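# Got a sequence here, can you model it:
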Amino acid sequence: MECQKTKDQTAYPVFYDVEPTEVRNQSGAVGEAFAKHVKGSWIFSFIKRLTRKRMSENEEEDDVGRWRIALKEAASLAGMELKNTFNGHEAMFIQKVVKDICLKLHSINLIDDENLVGMKTRVMKVVSYLESGFDDVQMIGIKGMGGGGKTTLARAIFDHMSIRFEGKSFVENVREVSKGSSSGLKKLQKQVLQDVLNDQSIDVTSVFDGKKKMKKVLCSRKVLVVLDDVDDIHQLEALAGSSKWFKSGSKIIITTRDEQVLVISQRVNLIHDVDLLSHEEAICLFSSYAFGREIPDEGYEELSENVLDYAAGLPLTIKVLGSHLCGRSKMKDEAIRILESCGYHAEIGLRVLEQKSLITISNDGRLGLHDHIEEMGRNIVRRLHPDEPNRHNRLWIKEEIEYILDNDLVRFKFTCKGTEATRSIKLLNTHLSADIIMRGLRNMNELRFLYVDTPFGGVDEVDQYLPDTLQSLHWPGYPLECLPQTFQTNELADLAMVQSNIFQLSEGGERKVLNKLRFLDLKYSKLRTFNLGMTIDLEMLDLKKCNDFLELHMPVALLKLKFLNLSGSMLPQGLDRLECLEELYLMDCISLRDIPNSICNMKCLKYLHLPYCILVTRLPEELGRLVCLKELNIEGAGISHLPQGIFELKGLCIVWSRGRLESYGFTSLTEISRYTASGYV
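Next up is the predicted model:
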């Protein structure tokens, strides 16, 4: 009751086997309890005496008096009484309490996000319409241009209303996920079913199967479903085929840029135009992101007005310009690898793009790119020959790539014209077999970047082919045991074949020329041996969990190798030739017993990870000489001794299992932090 008065909280009394009048007047069962309490107050006094000065009788009476007043006030509040609710049915009573509390929390907390400027009015406008026909199945469309706030509005409505439904599902990016593929629609149907039933084991074998299951499930429960960014009538037919699919009271919200999709479907009860921000709302939103308050900083008023004129009331544009917040995501390190392998100065280029607010780089190294900018880039690629993908220098649409690789001219005559223009291919979730892919690549004599995912089938010896011009090759699940014999790797700088069948780069005793190779990622592959003398320019080597790996040859010093991951693999000889190494990952190396002295001599080493090396029981004192060491991870390892010199390294972060503190001679993290120069464990 004190919190309700002083902290703006709400007390909600629940009267369980007691009447409000008994609480208010301290009569009946409550009166009896109070009598026992006062009678046994010597126990109360004894407990108090243990923690503070002895209480006087007046103080004890005052304490009891405060309880009486608090209970009287509580009994006067609106609450719920078991006796008069559902005839005392406890389970139904509990459900009612939970529902009431959730609704109260929603009404307090939702639509009050300070960054959702003007959202409350917009949400309540749509909600009032939905509530007017609450017992009917209603489908409404929210339309508007990209970046106008359709998704944000739909999400706010979903959050505001979802507590009232028996099932709910917010389906994002319908357009992108279902693009040109029935597997995408199956994935979305499965998501709706799993969300509504809260059962992740549900599967969908086909779009037709998904429709049958949705009809069967959705008609038996009142649901709230949001289909975000719909652009094709087939998507609605697969996900919300008819109002008869749904139980009475269900609500379906569809956001789209294309009003015709809603009109043609003839399913929608209402088409709602998303309202762009007013000038006052735009100023408030922009200032909150750019200056951290509701109005521009002094001296920035005119600039802010110019920005808002450009943004034209589009909330997303205002956010991007105000905070550089973007919507596409990719790891910065991976992007740099690919770009630098293809001859671009990626570090400088990304820095310039970030300064111009065209991309963002988060603290965890993710690149952000707004979808409008991505769309603009794709239009630039396609604008000269929009209907001739074989003349585009970059290919990313699965159906177009499959047509180019699998058409009859390529398969049988190898005389298809125009594919010489192709510089980059990214092929995901293809049904093409590896031999068809390799046949189709024979005409791409200028290909620089190739990414292939989930190919099937083997490859005949005659079909094994990769363009010699490749600079960056990513092929997870690569089916062959080595690179094609005809593939001249003179230009290759980036090779990634994760979870592949490759066990050696070259067939037999032949040695590939890999003088330009800088990045090699073969983790989870079947690689058995590798000679680093073939790759003297190598900067990154990832051999994590290569279970068949036996030997890593290091005949020469590798002065450029910065990153080495041998987690779960064998630790090779010759580590003393890696004096410039900065990151070493040896997680779960079960054969590792002692830390080699060569590691203690890596003066540039910044990150040393030894988690779950259970046979390693102590670290050498010489590790204290690694003045560049920033992070030491020994979580789950068998280490029972830490060298004293480790604690003298400035800025070092030590990661370990809390349960091993005693074995190190410490009793708490607070105690050990006093010993580290950084104070950070």
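
# drop to CA atoms for contacts and neighbour counts, all remaining ones
Will do.

# Now for the residue lying closest to residue 305 once chain neighbours are set aside, how many residues are close by?
Take residue 305 and drop its neighbours on the chain: the residue closest to it by Cα to Cα, 6 or more residues apart in numbering is residue 283, 8.0 Å away. For residue 283, the count of nearby residues is 22 (other Cα atoms under 10 Å).

# for comparison, sequence B:
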Amino acid sequence: MGHGWEHQKHGSDLVRQFFQRVSKEKNIDFEDLGSIKDRLYHKKLLIVLDDVDDLDVCNSLLEDRHAWLNSESKVIITSRDQQVIQNSIGDGDEKMIYRLDILKEKKALELFYLHAFKGKAVNQNYKELSEKFVDYAQGLPLALKVLGSQLYLKKEKEKNIFLDIVGFFRGKNENYVKDVLDACYGSSYDIVIEVLVDKCLITKSKDYFGEKSFIILEMHDLLQEIEIKGIFIDDYGIQGEGEIKLDPLVFKKMSSLKLLELSTNYYGQNIPFQLPHGLYSFPIKLRYLQWRGYPSKSLGSKFTLCNLVHLIMPSSQLEKLWDGFQGLKNLKHVNLRYSNKLTCLSNLSRANLCHMDLGFCRSLVELSPLRFHNVHDGKLDLVGCCNLRIVSEMFGNIKLIDLSSTKIEELHSSIGSLKNLHELNLSYCKHLKKLPINICYFESLQVLHMSGCVSIDKFPELPKNIKELDLS
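Here you go, the predicted structure:
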């Protein structure tokens, strides 16, 4: 079990996830633990708790181990804290502890050279640097391997993808990251990420959300302890008190920029970026744009983001995205939640959306046509758009639509073409007068919420596959 455990919360949820992994069952409840432990007792298990730095983790997972681990099963605990190991065995035999010998300087250099230069002759300029790495690693073989692999990153694409993950995507869902980096570097992401994993620079861990599992990308623990410097904003350009004013042409000379994230939170303080004279344009090669609290009314007078994959601007001051039509065929994820001044959404019928979040955009009146990508978990979230009256044509694979607390009076007929629609939330749509007469043919619809729909006086026949229906 990888070091990802240190990021999990303690207690009952940790125990549940632990036994879920050990038993290889997708989803378990506490009522199931007794029977699962009985089955585990009859198996020969090898469990590794790697790089444990908290004794409470061991105690919560293994406190009743004699009830479900037989004499042939083994538990291995690794830690850089000797006290954790000592306390975990309690009064056990001291021989149960194996202390890893550190390497002498000569052997340590040989191991570092092997991973940093792959056995090639070492340039004199690198020898002094190598000795500093070896001194930092203190003779630990894993540290030498990881640091050597870091130095070996010569290929530009590997280096760029590694830095993108470290700077933007640590702890993110791999599928989410893949969407962006495939757009940046072509379809070579899968190959490069495996190289980075093999070099111990990036790690993968499985995480769960209910019954769903997904892969999380992290950087290796040891590298997190090394200061990594990247692009930053210092106090140059800060005017007044806690405010950064940007020129309209701030991105003009950044034509190659592909990833952009501006945060308004700096060490707990809210330091907004301002565009007092508007914005001319974003770099045309942008794939990932995140700007919480974006301060302008639109995305620029010369907006041309044909390569954009992710647009993340919650709590923005946007009134519209752009003028005219944009062929954003790569656009997959849009988050404009709490953009209270947004009155209309530009035509996205050429996009390939996976997820659109417009929740609580309270000035939004009409939703233009939307096209969703061929995925199985497309989501359209319009909850709390309290002035939304018209939802136009929708097509593609949408699994969940949330229209709760909106002013819609009827659903667009195109909703009948959504063959994978699983959940529809119409709660507190007080102006909704009727449902589509063909709703009984929505074969994939299983969840329908309609509490507070006070204007409906007649219901058509509902689909036979409905499992959850709320009419309160």
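
# TM between them?
Once the chains are laid over each other, their TM-score by TM-score structural alignment, normalised by the length of the second structure reads 0.52; 319 aligned residues with a Cα RMSD of 5.1 Å.

# if we can go back for a sec, who are the packing partners of the one helix or strand the residue nearest to residue 305 of the first structure maps to?
Applying DSSP states H and E as the criterion places residue 283 of the first structure in helix 279-290. In terms of contacts (3 or more Cα pairs under 8 Å, 6 or more residues apart in numbering; DSSP states H and E), helix 279-290 of the first structure is packed against helix 301-311, helix 315-323.

# Same list, these, but as CSV with distance to residue 458 of the first structure please.
As requested, those are arranged in CSV below (distance: least, Cα to Cα, whole Å):
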stretch, distance to residue 458 of the first structure
helix 301-311, 53
helix 315-323, 47
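
# Can you check which of those gets nearest to residue 657 of the first structure?
Residue 657 of the first structure lies closest, by Cα to Cα, to one member of those: helix 315-323, at 38.3 Å.

# Over in the second structure, find the residue span the closest one aligns onto.
Mapping helix 315-323 of the first structure onto the second structure (TM-score structural alignment) gives no aligned residues.

# Show me what that helix packs onto, helices and strands only.
Going by 3+ Cα pairs under 8 Å, 6+ apart, helix 315-323 of the first structure lies up against helix 279-290, helix 301-311.

# please redo it, this time with the cut-off set to 7 Å
On a contact count with 3 or more Cα pairs under 7 Å, 6 or more residues apart in numbering; DSSP states H and E, helix 315-323 of the first structure meets helix 279-290.

# Flag every buried residue along the helix it packs on.
281, 282, 283, 284, 285, 286, 287, 288, 289, 290 (16 or more other Cα atoms under 10 Å).

# For residue 142 of the first structure, see how far away the fifth one is.
In this case it means residue 285 of the first structure. 22 Å (Cα to Cα, to the nearest Å).

# what does residue 235 of the first structure give?
According to Cα to Cα, residue 235 of the first structure stands 16 Å off from residue 142 of the first structure.

# For these two, indicate the residue with more neighbours.
Each of residue 235 of the first structure and residue 142 had its neighbours counted (other Cα under 10 Å), and the higher figure belongs to residue 142 (25 against 22).

# shouldn't the more buried one be in contact with residue 254?
Yes - in this structure, residue 142 of the first structure is within contact of residue 254 by Cα atoms under 7 Å, at 6.0 Å.

# ok so, going back, farthest-separated two in the buried residues of helix 279-290 of the first structure?
Applying Cα to Cα across those, the maximum distance is between 281 and 290, 14.1 Å.

# returning to what we had before: and residue 632 of the first structure, which of the helices and strands packed on helix 279-290 of the first structure is closest to it?
Residue 632 of the first structure sits nearest to helix 315-323 of all these, at 34.9 Å, using Cα to Cα.

# next SSE after the closest one?
Next helix or strand after helix 315-323 of the first structure toward the C-terminus (DSSP H and E): strand 328-331.

# Quickly note the distance from the residue of the second structure most remote from its centre to residue 381 of the second structure.
Within the second structure, residue 93 marks the point farthest from the mean C-alpha position, 43.7 Å out by Cα atoms, centre = their mean. If you measure residue 93 of the second structure against residue 381 of the second structure using Cα to Cα, the figure is 58 Å.

# Please enumerate the helices of the stretch 201-350 of the second structure.
Remark: helices assigned in the stretch 201-350 of the second structure by DSSP state H, counting those that start in this stretch are 221-224.

# tell me the strands in it, going along the chain?
Shown for the stretch 201-350 of the second structure, the strands assigned by DSSP state E, counting those that start in this stretch span residues 202-209, 212-219, 244-245, 259-262, 265-266, 269-270, 273-274, 288-291, 310-312, 333-335, 348-353.

# of all the ones you listed, which lies closest to residue 113 of the second structure?
Ranking those by proximity to residue 113 of the second structure (Cα to Cα) places strand 202-209 first, at 20.3 Å.

# Check which residues of that closest one are buried.
So for strand 202-209 of the second structure, counting by 16+ other Cα under 10 Å, buried means 202, 203, 204, 205, 207.

# got the contact list for that strand?
With Cα atoms under 7 Å, 6 or more residues apart in numbering as the test, strand 202-209 of the second structure has contacts from 4, 196, 197, 213, 214, 215, 216, 217, 218, 219, 220.

# what about the counterpart of residue 453 of the first structure in the second structure, neighbour count?
Under the alignment by TM-score structural alignment, residue 453 of the first structure pairs with residue 263 in the second structure. Look at residue 263 of the second structure: counted by other Cα under 10 Å, it has 14 neighbours.

# can you check residue 297 of the second structure too?
By other Cα under 10 Å, the residues close to residue 297 of the second structure number 18.

# for the one 10 residues further on, same thing?
The criterion is other Cα under 10 Å. On that basis, residue 307 of the second structure has 20 neighbouring residues.

# ditto for residue 36 of the first structure
Going by other Cα under 10 Å, the residues that sit close to residue 36 of the first structure add up to 11.
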